[in-house]
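[1] based on what follows, work out the 3D shape:
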Amino acid sequence: MFKSKLLWRMAVIILIAVFSIAGIIACGGGADITGSSGSFSTSGGEDTGTGGGETTPTPTPNQDDNYTLPNDNPSDYYRVHVPFGVGGDGFTNVSYKDTNRLKKLWLEQINRKAKNDGKVFAIRNRANNRDANNFQNRHTHGQYSAQDYYYFNENGDIVWKEDNTIIKKFMGAIITEYRNVTITRGNKNIWLNNSMAIDKIRWSKKGIYTIGAIYANALTTDETRRKYVSAQNPFKDGIFDFITYRHHLEAFNNGAWCWNEYFERQYTTLGFIEVLVMDESNNLGYSGSAGVHSYYPYYGKFNRVEGFTPQNMPYMTNQNIYLGQRPEYTDRQLTHTALFTDGWRGWCFLFMPGHKN
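    Prediction:
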């Protein structure tokens, strides 16, 4: 009995080491993602996000930003960074109330209007580590093959290319603030250290505003599990991670057996929302690309839903709570941060220039 347990433990250690190496290599190495304060446990603890932020130099004015809405107050306007959507230095002035223009700016961003190079953004899936010239081609893994990326349809929805399923529906855009993010990895209190596990995610405000796109997830967690989860097919399995932000949290050892805790966003109905942000600072070394970051409200813990009260549910499912609101308000509600672009874990999600559809 003791021998079998020892062999089992050695096998687990070997497997974790292999996956750790694969995670570091798969996307070209982990990104240097730094930050401080504003901490929370990914098990569902509070993320206060009260970090001090950075000092930002005053950008050069852009020619196409001197507009006002009727009866607007000058304090309604924010200088936002939309590097792929507007020309000049990539900054423009926009009112937080102007939901139509914010929506337009996001669509111009994903269509790379400022670059005017005939390319649009698509999103690489989790296991797709190909460059801009190849990531939209069909690829094979064992007996499976797929065009493993997401494209934006004419409405701005995110669609998986292989089966043309809408994964996330575009609901509008708001002003939000870039975040510095620090991830504490590994399990520090046990003999078995899994470097792929996430212990804490901390973030602080950068002091730079940008466009955040509100997306409603078009699949529930259970539906995604039934349709896409596969230990053998990394193409489909990546969709589950794009919905749930699944990751290993903790591994416990009681002297004889180990068991694990995982975080999965439990989307029990359609329409749970998140705010997607393009972050050039986390582009895994690919010029002209951007990291896929998500700021989202969530009241679950681990893979459970005890925090899904009638009072909390609207904040997780109703985009109208956020549309047309100041970023100082919305950022307080978006208490969690997900880095889908995470080279350390081999997560290759990335906004990358490519062709339509």
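
[2] could you use CA atoms for every contact and neighbour count after this?
    Noted.

[3] ok, Gln325 - contacts?
    Tyr96, Lys97, Ile174 (Cα atoms under 8 Å, 6 or more residues apart in numbering).

[4] isn't the last one right up against Gln319?
    Translated: Ile174. No - judged on Cα atoms under 8 Å, Ile174 makes no contact with Gln319 at a distance of 10.1 Å.

[5] overlap in contacts, the two.
    Shared contacts of Ile174 and Gln319, defined by Cα under 8 Å, 6+ apart, comprise Ile214.

[6] okay, these two: which has more neighbours?
    Under the neighbour definition other Cα atoms under 10 Å, Ile174 and Gln319 were set side by side, and Ile174 has more, 27 against 21.

[7] which non-adjacent residue is nearest that one?
    Of all residues not flanking Ile174 in the chain, Gly212 sits nearest, at 5.3 Å (Cα to Cα, 6 or more residues apart in numbering).

[8] I'd say Asn125 and Phe235 touch.
    Yes - using Cα under 8 Å, Asn125 is in contact with Phe235, at 7.3 Å.

[9] more neighbours: the two, which one.
    Taking other Cα under 10 Å, Asn125 and Phe235 do not tie; Asn125 has more neighbours (28 against 25).

[10] quick one: residues contacting the more buried one.
    Counted by Cα under 8 Å, 6+ apart, Asn125 has contacts Asp148, Tyr149, Tyr150, Phe235, Gly238, Ile239, Cys348, Phe349, Leu350.

[11] how about the residue nearest to Ile174, secondary structure?
    Recorded secondary structure, Gly212: strand (DSSP: H, G, I helix; E, B strand; the rest coil).

[12] for it, what are its contacts?
    Contact analysis of Gly212 by Cα under 8 Å, 6+ apart lists Trp106, Ala173, Ile174, Ile175, Thr176, Val275, Leu276, Val277.

[13] compare with the first, here's sequence two:
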Amino acid sequence: MINTKSLKVSKRIAVILLIAIFSIVGIVACGNAEDISGSSSGGFTPIPEPDPGKTGPLTTDLPSLGLDYKKDIPTETKPIPPTSEDFPEDTKYEIYAPCVTWEGNYLVVSYLDTNSLNDIWKKHVARSGSNDNIRWIIRDGDNRQTNPKEGNYYYFDNNADIVHSGNYANGIKLKEFVGGVIVKYNQDNTGQASDVWTIGGLYKTLLNKDNNNSEGRQGYGKHDNKNLNEFMRATHNREEGDLSIILMNVGYATFDDRYDFIFSYEFGVDEYYSTTDNNYRKNASYFIGKNPSEYYAKLDAKINHSRDLNSYNFRFIMAEAENGWLQ
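    Purely as a prediction, here's the structure:
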């Protein structure tokens, strides 16, 4: 007789064994499906250790972009400033500007061309056309010396600022150069009005009359010198920040053989400014790049410092340049 109980146990064991066999086959199959090593062995292929004897340096070569770095990479260039040729014709004036090139006394320049006007004024006072190291200076009102650099005088430094030199206020900067401007002569020594336009320098007064200025420098009136007071225009109480135009008035030309120079000439010193309109008294933007016919009409004070040489001996005269002078 067959033992049914033993048969049931044997069937149960067989079922368990079959389940185990199918599970193992499934795990192996899954392992083969996830193999990304490219191996046909059915498992992960380990990365081999490098052979020290065969290992070389790492390469750092990058693909060429085909650029010639000296030619193909753009370099920064400075813009070329415009010249008077680039401005409208109705902004141009023919101005009398001797001593700039010596190739001609007249230049055509636009009042919008501020760079050229600055350059023309600096070249004018430096007598650049002469190329002889002789510069214009302004003889002070009390200077009666044969040598123009003896006594008191004013010179233009390397920024074209006006500096006093002499036995009082020595080395003091009095007027700061703001920019070159076009201006018309008021009149000549005969009292005749002029229609000649010329180059001038717009200057800012640096000192007050009586009080210290913003930098603590004493007022020009404290020097108690009538010539300095005249040049600084104490009559109109000119103060720090006040603007005026300085120009050489050739209508007050004289020949004087006292000085040992090739060209022994002297010229008048003119100064024009406004006493009534605060815009033209203080604001340089009313002059720089503006129509000279407009601002000239606003300058109610037109002073010629050379009008009476018996009283004041102010003149543009020539002297050899030194260190600190406009070169």
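
[14] shared neighbours of Asn125 and Phe235 of the first structure, anything?
    In terms of Cα under 8 Å, 6+ apart, Asn125 of the first structure and Phe235 are both contacted by the residues Asp148.

[15] thinking again about what came up before, could I get the contacts of Gly212 of the first structure in a markdown table, plus columns for secondary structure?
    A markdown table is the format used below for these (three-state DSSP):
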| residue | secondary structure |
| --- | --- |
| Trp106 | helix |
| Ala173 | strand |
| Ile174 | strand |
| Ile175 | strand |
| Thr176 | strand |
| Val275 | strand |
| Leu276 | strand |
| Val277 | strand |
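
[16] tell me the one of those nearest Phe84 of the first structure?
    Proximity of the contacts of Gly212 of the first structure to Phe84 of the first structure (Cα to Cα) peaks at Trp106, which lies at 9.3 Å.

[17] excluding chain neighbours, give the residue nearest to the alignment partner in the second structure of that closest one in space.
    Counting by TM-score structural alignment, Trp106 of the first structure corresponds to Trp121 in the second structure. The shortest distance from Trp121 of the second structure to any non-neighbouring residue, by Cα to Cα, 6+ apart, is to Gly180 (5.6 Å).

[18] same thing with Leu243 of the second structure?
    Lys204 (4.6 Å).

[19] count of neighbours near the one you found?
    25.

[20] give the equivalent position in the first structure for Lys226 of the second structure.
    With TM-score structural alignment as the criterion, Lys226 of the second structure pairs with Asp237.

[21] neighbours around that match, how many?
    Neighbours around Asp237 of the first structure, by other Cα under 10 Å: 20.

[22] isn't it right up against Arg226?
    No - checked against Cα under 8 Å, the pair Asp237 of the first structure and Arg226 is beyond contact range at 10.7 Å.

[23] nearest to Phe252 of the first structure among the contacts of Asn125 of the first structure?
    Phe252 of the first structure has its nearest neighbour among the contacts of Asn125 of the first structure in Gly238, at 26.0 Å by Cα to Cα.

[24] verify the stated contact: the closest one with Ile123.
    No - contact criterion Cα under 8 Å: Gly238 of the first structure and Ile123 do not qualify, at 11.9 Å.

[25] check which residues of whichever strand or helix holds Ser23 of the second structure are buried.
    Using DSSP states H and E, Ser23 of the second structure falls within helix 4-33. By neighbour count on 16 or more other Cα atoms under 10 Å, the buried set for helix 4-33 of the second structure is Asn32.

[26] give the aligned range of that helix in the first structure.
    Mapped onto the first structure using TM-score structural alignment, helix 4-33 of the second structure spans no residues at all.

[27] residues in the first structure matched by the helix or strand following that helix, start to end?
    For helix 4-33 of the second structure, the following helix or strand on the C-terminal side (DSSP H and E) is helix 69-72. Counting by TM-score structural alignment, helix 69-72 of the second structure falls onto no part of the first structure.

[28] what's the counterpart of Ile211 of the first structure in the second structure?
    Checking TM-score structural alignment: Ile211 of the first structure goes with Ile199.

[29] near that match, how many other residues are there?
    Other residues close to Ile199 of the second structure by other Cα under 10 Å number 26.

[30] in contact with it, which residues?
    Contacts of Ile199 of the second structure (Cα under 8 Å, 6+ apart): Ile95, Tyr96, Ala97, Leu117, Ile120, Trp121, Gly180, Val181, Ile182, Val183, Leu247.

[31] and the helices in the stretch 1-150 of the first structure, which stretches?
    Remark: helices assigned in the stretch 1-150 of the first structure by DSSP state H, counting those that start in this stretch are 2-26, 99-110.

[32] buried residues, the shortest one. List them.
    The neighbour-count check on helix 99-110 of the first structure (16+ other Cα under 10 Å) flags Thr99, Arg101, Leu102, Lys103, Leu105, Trp106, Leu107, Glu108, Gln109, Ile110 as buried.

[33] nearest residue to the fifth one in space, please, no chain neighbours.
    Distances taken as Cα to Cα, 6+ apart put Gly85 closest to Leu105 of the first structure, at 6.2 Å, once the chain neighbours are dropped.

[34] can you get me a residue count around the residue lying closest to Arg246 of the first structure once chain neighbours are set aside?
    Closest residue to Arg246 of the first structure apart from its sequence neighbours, by Cα to Cα, 6+ apart: Glu264 at 4.5 Å. For Glu264 of the first structure, the count of nearby residues is 23 (other Cα under 10 Å).

[35] now Glu264 of the first structure: how far from Tyr215 of the first structure?
    Distance of Glu264 of the first structure to Tyr215 of the first structure, given as Cα to Cα, to the nearest Å: 18 Å.

[36] now do Gly346 of the first structure
    From Gly346 of the first structure to Tyr215 of the first structure the distance is 24 Å (Cα to Cα).

[37] now swap in Val292 of the first structure and tell me
    Plainly put, Val292 of the first structure is 13 Å away from Tyr215 of the first structure if you go by Cα to Cα.

[38] got any residues that touch both of the two?
    What both Val292 of the first structure and Tyr215 touch, as defined by Cα under 8 Å, 6+ apart, is the set Leu276.
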